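1. Sequence plus the predicted model coming up.
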Amino acid sequence: MKAIEQRIDRLDKVDKPYQQKAIKITLPESSQMKQGNTVIRANKLSAQVGKRTLFSDVTFSLKSGGKIALIGKNASGKTTFLRQIMHANEAITRGDKVKIGYFDQQLKQVDLTKTLWENIKEVSIHDDQMNRDCLGSLQFVPDDLPKSTTVLSGGERVKLALAMILLSDANVLILDEPTNYLDINAMKALEELIAGYSGTVLFVSHDRTFVRRVATHILALENEEITLFEGSYADWENSKKASISRGEEDNLLIEMEMSAIAAKLMEPRLTASEKAELEQRYQEIVAKRK
């Protein structure tokens, strides 16, 4: 019996496997912006590549605390738009307390002469426990901390760069394709980190599942316009479907009215003035249909 108890005691002392915990990255009060305050405002923003117009006369305001997905087709101008936000011009204004952190695939913020932990300590405004929790959520283990960044894989450098931005004093994060090179677990961890981040996030991702889970607002770049939709990606999709349905219904009503007018024009008893009035109405409807 005693031998069994000793074996149970030894089992109890075995280290538990690492368990990912949900964390909330809260900015210090000095960096926080009041919820609902404008962080970025665009007024008649335009961009061209050569003679090709990407978007023109775009006007919108982004509020603090939002997780905003910028969506649009390839080569529609999303990266150009993000760079314009980064390098403010006469068409872009920022809130007084706004500090932007920028992520792209070049990973310039990662210093290859330093270790993983040194990179984090260089930029983080949080305590060591929060730093470790953030890295742990991205699947870094304690043995990774003293590693030179030169030995990290491409995906690990992406995760490090994201952790550095999330832990920095930036209160508006601009993320250009942050999900590239991330596996499913890392992507899920990033979703949770962004959801628990108290600042504002503007991001581009071609991963629709990621956008659906993270976005609270949608910036849609379509037909040389950028439109802000206040709602999730699912809400935006439903709104688009409803808009298409309304358009189809309107076209059906127009077709019906055109048919009715065409039938009246066939009536032999029409006076010249009545016929002229119907023909004018018919042309107005044709113009509306276009």
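-> On my side now, so go ahead.
2. alpha carbons only for contacts and neighbour counts from here, please
-> Will do.
3. tell me which element the residue nearest the centre of the chain falls in.
-> Nearest to the mean C-alpha position of the chain, by CA atoms, centre = their mean, lies residue 69 at 2.1 Å. Using DSSP states H and E, residue 69 maps to strand 67-72.
4. That strand - contacts with which helices or strands?
-> Packing partners of strand 67-72 (3 or more CA pairs under 8 Å, 6 or more residues apart in numbering; DSSP states H and E): helix 78-86, strand 200-204, strand 217-222.
5. that older thread, give the full set of residues in contact with the residue nearest to the centre of the chain.
-> Residues near residue 69 by CA atoms under 8 Å, 6 or more residues apart in numbering: 202-205, 211, 215-219.
6. now swap in residue 68 and tell me
-> For residue 68, the contacting residues are 201-203, 215-219, by CA under 8 Å, 6+ apart.
7. Kindly report the same for residue 210.
-> Residues near residue 210 by CA under 8 Å, 6+ apart: 187, 191.
8. at 10 Å instead, please
-> With contacts defined as CA atoms under 10 Å, 6 or more residues apart in numbering, residue 210 is in contact with 69, 179, 187-188, 190-191.
9. And here is the other one:
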Amino acid sequence: MLLIECSNMKKYFGDRLILDIEDLKIYSEDRIGIIGVNGAGKTTLINILTQKLEADEGWIKLHGRYAYISQLEAPDNTSISSEMASKFGIPSAWHENLSGGEKTRFKLAQSLDNNSIMLFADEPTSNVDMEGIELLEQSFGEYNGALILISHDRSFLDKLCNKILEIENGRIKIYHGNYSGYQAKKIQEKERVEFEYQQYVKEKKRLEEVISDTKEKVRRIKKAPKRMGNSEARLHKMGDQKAKATLDRAVKNIAARIEHLEVKEKPKKAERIQLDIADSNRLYSKIVLEGRKISKVFSNKTIFRDADFTIYNGTKTALIGPNGCGKSTLIKMIMKQDNAVKIAQGARIGYFSQDMYILKENMTIIENVMETSGSAENFARTLLARLLFKREDIYKKVNMLSGGERVKVSLAKILLQDINFLILDEPTNYMDITSLEAIEEALKDYDRTLLFVSHDRRFVDSVADHIMTIEDYKINMFQGNYQEYLSRRNKPLDNQKQEIEKRVFVLQNRLSEIVGKLSLPSKNDDIIALDKEYYGVLEELKKLKENL
């Protein structure tokens, strides 16, 4: 069923054309992920489609009721049913003291409770922990209607979307499939563009060589010999002139063919970010950071109780866990060099905090990153270009940047410092996918120690080789990537389930024996003891089955 129609729509911000869409149709079975760099017009597009914002040209038709989850706006209604509140683990009434994750859950619960046939969501996973993201995935997956969402969470887009809508230079292009399918198609497109360019260069070169050879033939046409008679010389000259004219025409024809070749621009290859770190700052201690018997209580709430951890030199450790478990507390204890935390001598820490205090508002982007850079300016420019700050952009002042742009500049400034231990607190929030993947690529190649907090599962799995979790006031360390961690975490549950099933089988057999003896007791059977055992076995079976 057709739910949204859009034709010849244009939207300007000042003189800048933000969106230029000839045709867009959205159907009830569509589950669309909208992607594009920061500032491409993703939120603007959703606001126009929901008629919260008017287009400057063209028309939009909306057929049916919709729900909208926005990170910036408060919900339309400030209360939800007790059933939805229970399902999403939140209060039934909205208030501003809710955490970022709780606010997102509240908006989701309200949206799913209004019988809409379209659901729009703008960065719904921001400030939501992994458990919350999985709940969002499940809820969106069960939603019976069209889903249109903006997200930089690639795993989220993979799980939920059957179409990816890319916005680039104001234009849209729709790719069928999820985000991984989109990535594969983009690679094919790049390969095709590269092939067509090489074919263009090859053909142009061939034609230019033909022209060069033909001109050489013209140059070699000889004049009439001196001994030749006048009549013979005249005939010779006429033949030469005819041959020369033929060759000149050939040159002109080939030159025209070159002019009519469809020009193919040379594809731009993204430069790989290789963090060029001097060996002079290398740390040789085996252990970079360790905590012993860490205890912390806030307002009668226990965060840590005799917790221990060790981070080894050269490892990349992801600190994960639900909101409120103590991740930020632990990072702050490390940065303040708490007595329970020991940092290796010679460790130079680069710290990314979400408040981005390291940026100076009245300085330009390039001035900010070069202020503490241990690298040359051309390398800094390469890094900034990969983060989509190109040419004149690097001269923008920080106070003119958006939140997402500030995150990228702050990260660039830290990555360029003369450090040997990186600590990053939620570096991927508010970052577009292109920039996120550039940072991801740089961190994968980073050959010093890294500790980072993130709820982005794809980012964690791609970068981390150790997983650090906080559970039951303790800090647990796992050697391996995120997928290996999940596999290992689920194995004890599987083993436990198998043990329970074995125990249930044994008890059921024993129950049958007891029932048989109670039905036809022998002289040696103690009826009272058997009866007592019967009820004991029944109770144990009941408890075991509850855990299956």
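-> Everything's here; your move. Because the structure is a prediction, the values reported are computed rather than measured.
10. Could you dump the contacts of residue 68 of structure 1 into CSV with distance to residue 275 of structure 1 and neighbour count added?
-> Listed next are the contacts of residue 68 of structure 1 as CSV, based on distance: CA to CA, whole Å; neighbours: other CA atoms under 10 Å:
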residue, distance to residue 275 of structure 1, neighbour count
201, 60, 25
202, 57, 21
203, 58, 25
215, 55, 25
216, 54, 21
217, 51, 23
218, 49, 25
219, 48, 25
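11. Compare those residues with structure 2 and list the overlap.
-> Counting by both residues aligned by TM-score structural alignment, their matches' CA atoms under 8 Å, the contacts of residue 68 of structure 1 that remain in contact in structure 2 are 201-203, 215-219.
12. how much space is there between the residue nearest to the centre of structure 1 and residue 254 of structure 1?
-> 36 Å (CA to CA, to the nearest Å).
13. returning to that earlier point: could you look over the helices and strands packed on strand 67-72 of structure 1 and pick the most buried one?
-> strand 200-204 (a mean of 23; mean count of other CA atoms under 10 Å).
14. what's the closest non-adjacent residue to the equivalent of residue 215 of structure 1 over in structure 2?
-> By TM-score structural alignment, residue 215 of structure 1 lines up with residue 464 in structure 2. Nearest non-adjacent residue to residue 464 of structure 2, counting by CA to CA, 6 or more residues apart in numbering: residue 316, 4.9 Å away.
15. what residues are up against the aligned residue in structure 1 for the one you found?
-> Using TM-score structural alignment to pair residues, one finds that residue 316 of structure 2 aligns to residue 67 in structure 1. Contacts for residue 67 of structure 1 (CA under 10 Å, 6+ apart) come out as 172-173, 194-195, 197-203, 211, 214-218, 232.
16. about what we covered before: just send the contacts of residue 69 of structure 1 back as TSV, with distance to residue 101 of structure 1 too.
-> Converted to TSV, those look like this (distance: CA to CA, whole Å):
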residue	distance to residue 101 of structure 1
202	10
203	11
204	14
205	17
211	20
215	18
216	19
217	19
218	20
219	19
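17. now, which of these sits nearest residue 114 of structure 1?
-> Residue 114 of structure 1 lies nearest to residue 203 out of the contacts of residue 69 of structure 1, by CA to CA, at 27.7 Å.
18. Out of the contacts of residue 69 of structure 1, which is nearest to residue 80 of structure 1?
-> Nearest to residue 80 of structure 1 among the contacts of residue 69 of structure 1: residue 204, at 11.7 Å, using CA to CA.
19. Quick check: that closest one vs residue 149 of structure 1, distance?
-> Separation of residue 204 of structure 1 from residue 149 of structure 1 (CA to CA): 26 Å.
20. got it, and residue 106 of structure 1?
-> Taking CA to CA as the criterion, residue 106 of structure 1 is separated from residue 149 of structure 1 by 14 Å.
21. which one of these two has more residues nearby?
-> Between residue 106 of structure 1 and residue 149, counting by other CA atoms under 10 Å, residue 149 is the more crowded of the two (22 against 9).
22. Contacts only, for that one.
-> Contacts of residue 149 of structure 1 by CA under 10 Å, 6+ apart are 110-119, 156-157, 160.
23. List only those of these flagged as buried.
-> Among the contacts of residue 149 of structure 1, those buried by neighbour count (16 or more other CA atoms under 10 Å) are 110-111, 114-119, 156-157, 160.
24. Please pull up the equivalent of residue 161 of structure 1 in structure 2.
-> The alignment partner of residue 161 of structure 1 in structure 2, by TM-score structural alignment, is residue 410.
25. Please tell me how far that match sits from residue 403 of structure 2.
-> Going from residue 410 of structure 2 to residue 403 of structure 2 by CA to CA gives 11 Å.
26. what do these two both touch?
-> Listed as contacting both residue 410 of structure 2 and residue 403 by CA under 10 Å, 6+ apart are residue 356.
27. Compare those two and say which is more crowded by neighbours.
-> Using other CA under 10 Å, the more surrounded residue of residue 410 of structure 2 and residue 403 is residue 410, with 25 against 13.
28. What is the mean deviation of the one helix or strand the more buried one maps to from its aligned residues in structure 1?
-> Secondary structure assigned from DSSP H and E places residue 410 of structure 2 in helix 403-415. Helix 403-415 of structure 2, aligned to structure 1 and superposed, deviates on average by 0.7 Å (mean CA distance after the TM-score superposition for structure 1).
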